[in-house]
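> Sequence and predicted structure are below.
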Amino acid sequence: MGAEYTEMEQNEKNIHTDGLLTVQQFAALIGKSPQSIYKRLNKVDNPVDNQVVNPIQPYVVVVEGQKMLKIQALSELYGMEVEQPIQPGCQPESEKLSTPFNPVEQPIQPPVDEKSSDEVAFLREQIRHQGAMIESLNKELEKEREHNREKDRQLLDTLAKLAETQAALAAGQNAEKQKALAETLIEGQQMMEEERKETPETLEADFEEEFSDETQKHGLLQRIWAVITHK
């Protein structure tokens, strides 16, 4: 790791004053292999509609037959911050190149406002408290619902027992009525049977006796009338 870090530092120190990088230097700074960079350099633009197929191509410069890359490609293609070209053999503090091994110093973030932090903590506590209240209310509501369900079950049981009692009473009353009707029918049937047992002679004797009495009554009335009329 130390040898690699030394090589990276050497690559940064070897950047030309005119802002050009060799393929090896460029590849080392972006963490790619030189072969992949050469492969991209060999791609050409689309000659039909002048569409740029290889975005790195505009940054290629040929110096004494050697392809080199402009240092601006680091920032414009890879987002690496570049301030000024680095002089060969040195790297001034005021002119630094952002690399994985030597990043540009970032501005110090301002401290968080303590008042804002307290407000955030207060709001979080309020949210937590409200959440606890909602949970408690939900539990109370569930208990009330269970209590109502129990009352409904008790009411249904009471209604069912009342219906059974009414049905039993109705059945008992019907039984009493049916019993009384049956007794009446039996009594009537017995009376009819007793009347049938009487013989025709008995009926005839009763008729003659009643007729004889009527004749006697009629004769007595005639005699009384004769006395009254002096006949």
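Thanks, I have the structure now. As the structure is a computational prediction, the values presented were derived from the model and not from experiment.
> going forward, measure contacts and count neighbours with C-alpha atoms only.
Fine.
> Sketch out the helices for this protein, chain order is fine.
With DSSP state H, the ranges of helices along the chain come out as 2-13, 23-30, 34-41, 72-78, 114-197, 200-229.
> Can you say which of the ones you listed is nearest to Val63?
helix 23-30 (12.1 Å; CA to CA).
> Highest mean neighbour count across the helices of the chain, which stretch is it?
Among the helices of the chain, helix 23-30 has the highest mean neighbour count (mean count of other CA atoms under 10 Å), at a mean of 19.
> Run the angle between it and helix 2-13 for me.
Helix 23-30 and helix 2-13 are oriented at 120 degrees to each other (axes from the mean of the first three to the mean of the last three CA atoms, to 10 degrees).
> Let me know the angle separating helix 23-30 from helix 34-41.
Going by the same axes, to 10 degrees, helix 23-30 makes 100 degrees with helix 34-41.
> Out of the helices of the chain, which is closest to Val60?
helix 34-41 (7.7 Å).
> Please name every helix or strand in contact with the closest one.
The contact analysis (3 or more CA pairs under 8 Å, 6 or more residues apart in numbering; DSSP states H and E) places helix 34-41 against helix 23-30.
> also this one, for the comparison:
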Amino acid sequence: FITNGYLAELVLVFAKMDTPEDNGKFSVFIIETKKHQGYSVGNRLKKIGLKAQDTSELFFDNINLSNREILGETPGRGLYQLMADLPYERLLIADMAMGAMEGAYQLTVEYVRNRTVFGEPLINKQNTRFVLANMVATLKVARAFVDDCINKILTGSLDTETASAAKLWLAQQQNLLIDDCVQLHGGYGFMDEYLIGRMFSDARVQRIYGGTDEIMKEIISRKL
């Protein structure tokens, strides 16, 4: 299964070659979904988050492909092509986490300013201000880290370990920060009708796709 599988007209498939000269090597195949009768879409799967985005099963049955349908038209370069873009993908996820954290913080500040508890705004409570202060500190460090990674990728100097560290830490902080935001929203934060509740559900997959936390730690630890 894959994101946007239900709507996709082009699908990239990472597969092992079985030709004598390329046996065991990987290639990236470009499959036009409307061109091949052996291609079909299965169930649209139900998820706990990102519900506006489909995730669907894909099936391939006796699809014949030529070298023209290999990315770059050169067989056996799939592993290189995949690895070359992994730092970029992981930075994208870190940047998504950054935006989600900033949005959740702003949403929560607005909420606690308007929410009245025991006759006064929730933001007047010391605990509320302390929780928000921790968020500000996290956001400042996270923004500096992400901006540094963006500068590095623009100059071609973003290494795999740094990109993995950004993805690991930002995704973890996203989940922690939004959890605090939900807590400040109280019962309303647990409702799908409130954006913060949906942001909480959406955040969880950030620690899974693009490489799990455990894979990120393994990559980072190779340089220890």
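Structure received. Bear in mind the structure is a predicted one, so any value in this text is a computation, not a measurement.
> tm score of chain vs chain?
TM-score of the superposed chains, computed with TM-score structural alignment, normalised by the length of the second structure, equals 0.18; 48 aligned residues with a CA RMSD of 2.9 Å.
> picking that back up, can you add distance to Val60 of the first structure and give the helices of the first structure back as CSV?
Putting the helices of the first structure into CSV (distance: least, CA to CA, whole Å) gives the following:
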stretch, distance to Val60 of the first structure
helix 2-13, 18
helix 23-30, 10
helix 34-41, 8
helix 72-78, 9
helix 114-197, 51
helix 200-229, 154
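> Any idea which of the ones you listed gets closest to Gln66 of the first structure?
helix 23-30 (9.2 Å).
> In this model Leu177 seems to touch Phe200 of the second structure, though I could be wrong.
No - in this structure Phe200 of the second structure lies outside contact range of Leu177 using CA atoms under 8 Å: 9.4 Å.
> Common neighbours of these two, please.
Counting by CA atoms under 8 Å, 6 or more residues apart in numbering, no residue touches both Phe200 of the second structure and Leu177.
> In contact with the closest residue to Tyr38 of the first structure other than its chain neighbours, which residues?
Setting aside the residues directly before and after it, Tyr38 of the first structure is nearest to Val23 in space (CA to CA, 6 or more residues apart in numbering), at 7.4 Å. Contacts for Val23 of the first structure (CA under 8 Å, 6+ apart) come out as 34, 37-38, 67-69.
> Would you mind confirming that Val131 of the second structure is in contact with Asp180?
Yes - using CA under 8 Å, Val131 of the second structure is in contact with Asp180, at 7.4 Å.
> So if I had to pick from those two, which one is more boxed in?
Asp180 (20 against 15; other CA atoms under 10 Å).
> is it true that that one lies in a helix?
Yes - Asp180 of the second structure forms part of a helix when assessed by DSSP: H, G, I helix; E, B strand; the rest coil.
> Next, the contact list for it, please.
With CA under 8 Å, 6+ apart, Asp180 of the second structure has these contacts: Val131.
> Okay, it and Phe200 of the second structure: tell me how far apart.
10 Å (CA to CA, to the nearest Å).
> again with Arg143 of the second structure
20 Å.
> which one of these two has more residues nearby?
Neighbours per residue, other CA under 10 Å: of Arg143 of the second structure and Phe200, the larger number sits with Phe200, 25 against 16.
> Let me see the contact set for the more buried one.
175, 178-179, 182.
> Do a quick rundown of the strands in the second structure.
Using DSSP state E, the strands of the second structure run over 2-3, 10-16, 26-32, 39-44, 55-60, 116-117, 120-121.
> quick one: which of the ones you listed is nearest Gly103 of the second structure?
strand 120-121 (20.7 Å).
> what are the ranges of the helices in the second structure?
78-84, 86-114, 126-154, 160-185, 195-203, 213-221.
> export those helices to CSV and tack on distance to Phe14 of the second structure?
Shown next, in CSV, are those (distance: least, CA to CA, whole Å):
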stretch, distance to Phe14 of the second structure
helix 78-84, 7
helix 86-114, 14
helix 126-154, 25
helix 160-185, 20
helix 195-203, 26
helix 213-221, 19
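> so of those helices, which one's packed in deepest?
helix 160-185 (a mean of 23).
> between that helix and helix 126-154, how big is the angle?
160 degrees.
> Could you figure out how far helix 160-185 of the second structure is turned away from helix 86-114?
20 degrees.
> could you give the angle of helix 160-185 of the second structure to helix 195-203?
150 degrees.
> Val13 of the second structure: what's it in contact with?
By CA under 8 Å, 6+ apart, the neighbours of Val13 of the second structure are 28-31.
> that older thread, ok, which of the strands of the second structure comes nearest Tyr105 of the second structure?
The nearest among the strands of the second structure, by CA to CA, is strand 120-121 at 16.8 Å.
> tell me what the closest one is packed against?
helix 86-114.
> now the residue nearest to Arg143 of the second structure when sequence neighbours are not counted: how far from Glu120 of the second structure?
The shortest distance from Arg143 of the second structure to any non-neighbouring residue, by CA to CA, 6+ apart, is to Met98 (6.9 Å). Relative to Glu120 of the second structure, Met98 of the second structure is positioned 31 Å away (CA to CA).
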